[in-house]
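Asker: Take this sequence and fold it.
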Amino acid sequence: MTGIRYVTPLREGGSVPGLVEADDLGTYVVKFTGAAQGRKALVAEVIAGELARRLGLRVPDLVRFEFDPVIALGEPDQEVQDLLKASGGLNLGMDFLPGALGFDPLAFEVDSAEAGRVVWFDALIGNVDRSWRNPNMLIWHKDLWLIDHGASLIWHHNWKTAGPAADKPYDAADHALARFSPDPTAAAAELAPQVTESLLREITALVPDEWLLDEPGFAGPDEVRRAYEKVLLNRAASVHARISLAGKQKEKQAPPKWLRTWVEGKNAT
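Answerer: All right, here's what the predicted structure looks like:
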């Protein structure tokens, strides 16, 4: 996929992704290698996003996205210009979901089983960025979609912590879906057997070599891929037993009538 028109920056996230039109005439949210989080955030997006998809969770389609900074010369913000100049070449695009609404746990209901699957998945990848303050979920055509996994797989910022990471507990008390009575143990019974070595190998193969080059302590990209697979495979087996949902959950309450009416109207369109 190649970008042909830079539309606008999206300032909701710290990485300042941009809305870009591609040569297939589709529109994509593009995350750039020149952002402060660098290429590791894109690696996390690919591994976590494609794993979620294979486990039956909804994630916008991910594409390799070639970007020429020349097409963004009209962007007036100097900070954004600097980001784009540093991001020539291969970046990551995510299918833009037009008309999607940001998830609000007080405005939308989520089935307990689905909530359990999302909480278990976030525990598996160590996602620290799905709190009720910043859900990183969308409602599109009445379905729940997961976005923005760049802050997951935190251990890859310091591979010396990768071994202990497999046994690290996961505090889900502030999770955006904690109020919907998720059952991570039931989710684990369904999903953990699906997280196999062959599945993880298929997923890590989708990460471009150039995003895995020059990783200290590794002989090459394939060795880095095996390291991701090892942590996730070990973590999948028992992470459900280390998920904490107690202590901080917000008491479930119905949203105000005006908000329910507005949401129902938007969902009907």
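Asker: alpha carbons only for contacts and neighbour counts from here, please
Answerer: Noted.
Asker: centre of the chain versus the helix or strand containing Tyr228, how much separation?
Answerer: Tyr228 belongs to helix 221-238 when assigned by DSSP states H and E. Its chain's C-alpha centre lies 18 Å from the corresponding centre of helix 221-238 when counted by C-alpha atoms, centre = their mean, to the nearest Å.
Asker: Give me the residues contacting that helix.
Answerer: 124-125, 162-163, 165-167, 188, 192, 195-197, 200-201, 204-205, 209, 212-213, 215, 218 (C-alpha atoms under 8 Å, 6 or more residues apart in numbering).
Asker: try 6 Å
Answerer: Here helix 221-238 makes contact (C-alpha atoms under 6 Å, 6 or more residues apart in numbering) with 124, 166, 192, 200, 204, 209, 212-213.
Asker: Check stretch 141-157 too.
Answerer: Residues from elsewhere that reach stretch 141-157, judged by C-alpha under 6 Å, 6+ apart: 41, 44-45, 58-59, 125-127, 136-138, 161-162.
Asker: Buried members of those into ChimeraX, please.
Answerer: Per 16 or more other C-alpha atoms under 10 Å, the buried members of those correspond to this ChimeraX selection:
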select :41,44,45,58,59,125,126,127,136,137,138,162
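Asker: Columns secondary structure and distance to Leu177 on top of the contacts of stretch 141-157, output as TSV?
Answerer: What follows is these, written out as TSV (DSSP: H, G, I helix; E, B strand; the rest coil; distance: C-alpha to C-alpha, whole Å):
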residue	secondary structure	distance to Leu177
Ala41	helix	23
Ala44	helix	22
Glu45	helix	21
Arg58	coil	15
Val59	coil	17
Ile125	helix	16
Gly126	coil	15
Asn127	coil	13
Asn136	coil	11
Met137	strand	10
Leu138	strand	13
Thr161	helix	28
Ala162	helix	27
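Asker: one more to put side by side:
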Amino acid sequence: MRSVEATRYVTPLREGGSLPAVVEADDDGMYVMKFRGAGQGAKALVAELVAGEFARLLGLPIPEIVFIDLDPAMAATEPDSEIQHLIRASAGCNLALDYLPGAINFDPAVDAPDAALASRIVWFDAFTCNVDRTPRNTNLLVWHRRLTLIDHGAALYFHHDWDSAARIAVSPFTRIADHVLLPFAAALASADAELSARIGEDDIRRIVGLVPDAWLGSEPGFADRAAHREAYVSFFCQRLAQRAVFVEEARRAHAGRL
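Answerer: Below you'll find the model as predicted:
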């Protein structure tokens, strides 16, 4: 993954619960920055990074993700005290996604995807335990007529309670019934065959290995950061091995929406 340095805070995106912002970086690119010091903390960035890179591995449309370094001195030029605090609390390494100018929010009545793409996205969200792609909050954009996935900070919800992780790894993920694309997901069996073949343990280890040490911090129940990383690897290896459980739940929920 590339790393860039934030050079200018452009504007907040106040529709996001963690107050992301459009920033300019030293490569002259514009990015949507997710702040480590926001209310959801570093775990939201871990989820954004891990889920996003799984999406990329699976060939799903997602903006480029970069590490972005933030100088707390940037707060001095911001008049909003809330933004000043956020910048200072997020000094150092944060995460950003390529800004997509002109992108519009997904409307299922207008931009209905084909069954293959919808099924792949539903499979991916069940695999990563993403609770936040619903009609109320689709986290999908249409850019140049292409459906694009954004905002995965609410995925990997198991890492907020590691005692539940083993149970969640083999769970059917019943919240898939709320997925905005479920009515279009008529090709779940073929999506399962295609996507599961693209993920191996080496891929899981590589993606988890991208998470900066500073984002893992001191997590109760783990002797060190290596053990913490291994818990993520173990979860996704088990999730993949037991995927028939969540695939069948998604197929059942899809049939119920017809």
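Asker: Pull out the buried members of the contacts of helix 221-238 of structure 1.
Answerer: With neighbours counted by 16+ other C-alpha under 10 Å, those contain buried members at 124, 166, 192, 200, 204, 212.
Asker: Next, give me the two most distant ones among those residues.
Answerer: When C-alpha to C-alpha is used, the two most widely separated members of these are Ala192 and Leu212, lying 26.4 Å apart.
Asker: returning to what we had before: can you list contacts of the next helix or strand after the helix holding Tyr228 of structure 1?
Answerer: For helix 221-238 of structure 1, the following helix or strand on the C-terminal side (DSSP H and E) is strand 243-244. If you take C-alpha under 6 Å, 6+ apart as the criterion, strand 243-244 of structure 1 is touched by 170-172.
Asker: and what of stretch 158-169 of structure 1?
Answerer: Contacts to stretch 158-169 of structure 1, defined as C-alpha under 6 Å, 6+ apart, come from residues 155, 231, 234-235, 242.
Asker: how about 8 Å then?
Answerer: Contacts of stretch 158-169 of structure 1 (C-alpha under 8 Å, 6+ apart): 155-156, 231-232, 234-235, 239, 242-244.
Asker: Same check on stretch 27-35 of structure 2?
Answerer: 4, 18-25, 41, 45, 68, 86-87, 90, 94-99.
Asker: residues contacting Leu97 of structure 1?
Answerer: Residues near Leu97 of structure 1 by C-alpha under 8 Å, 6+ apart: 60, 140.
Asker: any idea which helix or strand carries it?
Answerer: With the criterion set as DSSP H and E, no secondary-structure element contains Leu97 of structure 1; it sits in neither a helix nor a strand.
Asker: corresponding residue for it in structure 2?
Answerer: Under the alignment (TM-score structural alignment), Leu97 of structure 1 maps onto Leu100 of structure 2.
Asker: got it, and Gly88 of structure 1?
Answerer: Looking across to structure 2 (by TM-score structural alignment), Gly88 of structure 1 lines up with Ala91.
Asker: Touching, that match and Asp69? I think so.
Answerer: Yes - contact status for Ala91 of structure 2 versus Asp69: in contact at 7.4 Å, counting by C-alpha atoms under 8 Å.
Asker: okay, and stretch 227-236 of structure 1 goes to which residues in structure 2?
Answerer: Counting by TM-score structural alignment, stretch 227-236 of structure 1 pairs with residues 231-240 of structure 2.
Asker: To which residue of structure 2 is Ile139 of structure 1 aligned?
Answerer: Using TM-score structural alignment, Ile139 of structure 1 lines up with Val142 in structure 2.
Asker: Leu51 of structure 1 now?
Answerer: Aligned against structure 2 by TM-score structural alignment, Leu51 of structure 1 finds its counterpart in Phe54.
Asker: For Val23 of structure 2, see how far away its match is.
Answerer: Distance from Phe54 of structure 2 to Val23 of structure 2, counting by C-alpha to C-alpha, to the nearest Å: 25 Å.
Asker: Okay, and Glu21 of structure 1 sits in which element?
Answerer: Taking DSSP H and E as the criterion, the element that holds Glu21 of structure 1 is strand 18-22.
Asker: and the match of Gly88 of structure 1, what is it in contact with?
Answerer: Each residue near Ala91 of structure 2 by C-alpha under 8 Å, 6+ apart is listed here: 69-72.
Asker: for Ile87 of structure 2, same thing?
Answerer: In this structure, Ile87 of structure 2 makes contact with 35, 37, 70-72, 74-75, judged by C-alpha under 8 Å, 6+ apart.
Asker: The strand holding Glu21 of structure 1 aligns to what range in structure 2?
Answerer: Aligned by TM-score structural alignment, strand 18-22 of structure 1 falls on residues 21-25 of structure 2.
Asker: And for the matching stretch, what's in contact with it?
Answerer: With C-alpha under 8 Å, 6+ apart as the contact definition, stretch 21-25 of structure 2 has outside contacts at 4-13, 30-34, 99.
Asker: Check the mean deviation of it from structure 1.
Answerer: Once fitted to structure 1, stretch 21-25 of structure 2 is off its aligned match by 0.6 Å on average (mean C-alpha distance after the TM-score superposition for structure 1).
Asker: State the distance from Ser15 of structure 1 to Leu212 of structure 1.
Answerer: Separation of Ser15 of structure 1 from Leu212 of structure 1 (C-alpha to C-alpha) stands at 19 Å.
Asker: nope, Ala219 of structure 1 is what I meant
Answerer: Ala219 of structure 1 is 10 Å from Leu212 of structure 1, where distance means C-alpha to C-alpha.
Asker: go on, Ala35 of structure 1?
Answerer: When C-alpha to C-alpha is the yardstick, Ala35 of structure 1 and Leu212 of structure 1 sit 16 Å from each other.
Asker: Contact partners for the nearest residue to Ala100 of structure 1 once chain neighbours are set aside?
Answerer: On the basis of C-alpha to C-alpha, 6 or more residues apart in numbering, the spatially nearest residue to Ala100 of structure 1 that is not a chain neighbour turns out to be Trp140, at 4.7 Å. Neighbour list for Trp140 of structure 1: 97, 99-101 [criterion: C-alpha under 8 Å, 6+ apart].
Asker: Surely Val4 of structure 2 touches Ile65?
Answerer: No - using C-alpha under 8 Å as the test, Val4 of structure 2 is too far from Ile65 to be in contact (10.6 Å).
Asker: Take the contacts of Trp140 of structure 1 and keep only those in strands.
Answerer: Counting by DSSP state E, the part of those found in strands is Leu101.
Asker: Nearest to Glu251 of structure 1 among the contacts of Trp140 of structure 1?
Answerer: Proximity to Glu251 of structure 1 was ranked across the contacts of Trp140 of structure 1 by C-alpha to C-alpha; first place goes to Leu101, at 23.1 Å.
Asker: mind checking the longest strand of structure 2?
Answerer: Structure 2, longest strand under DSSP E: strand 3-12.
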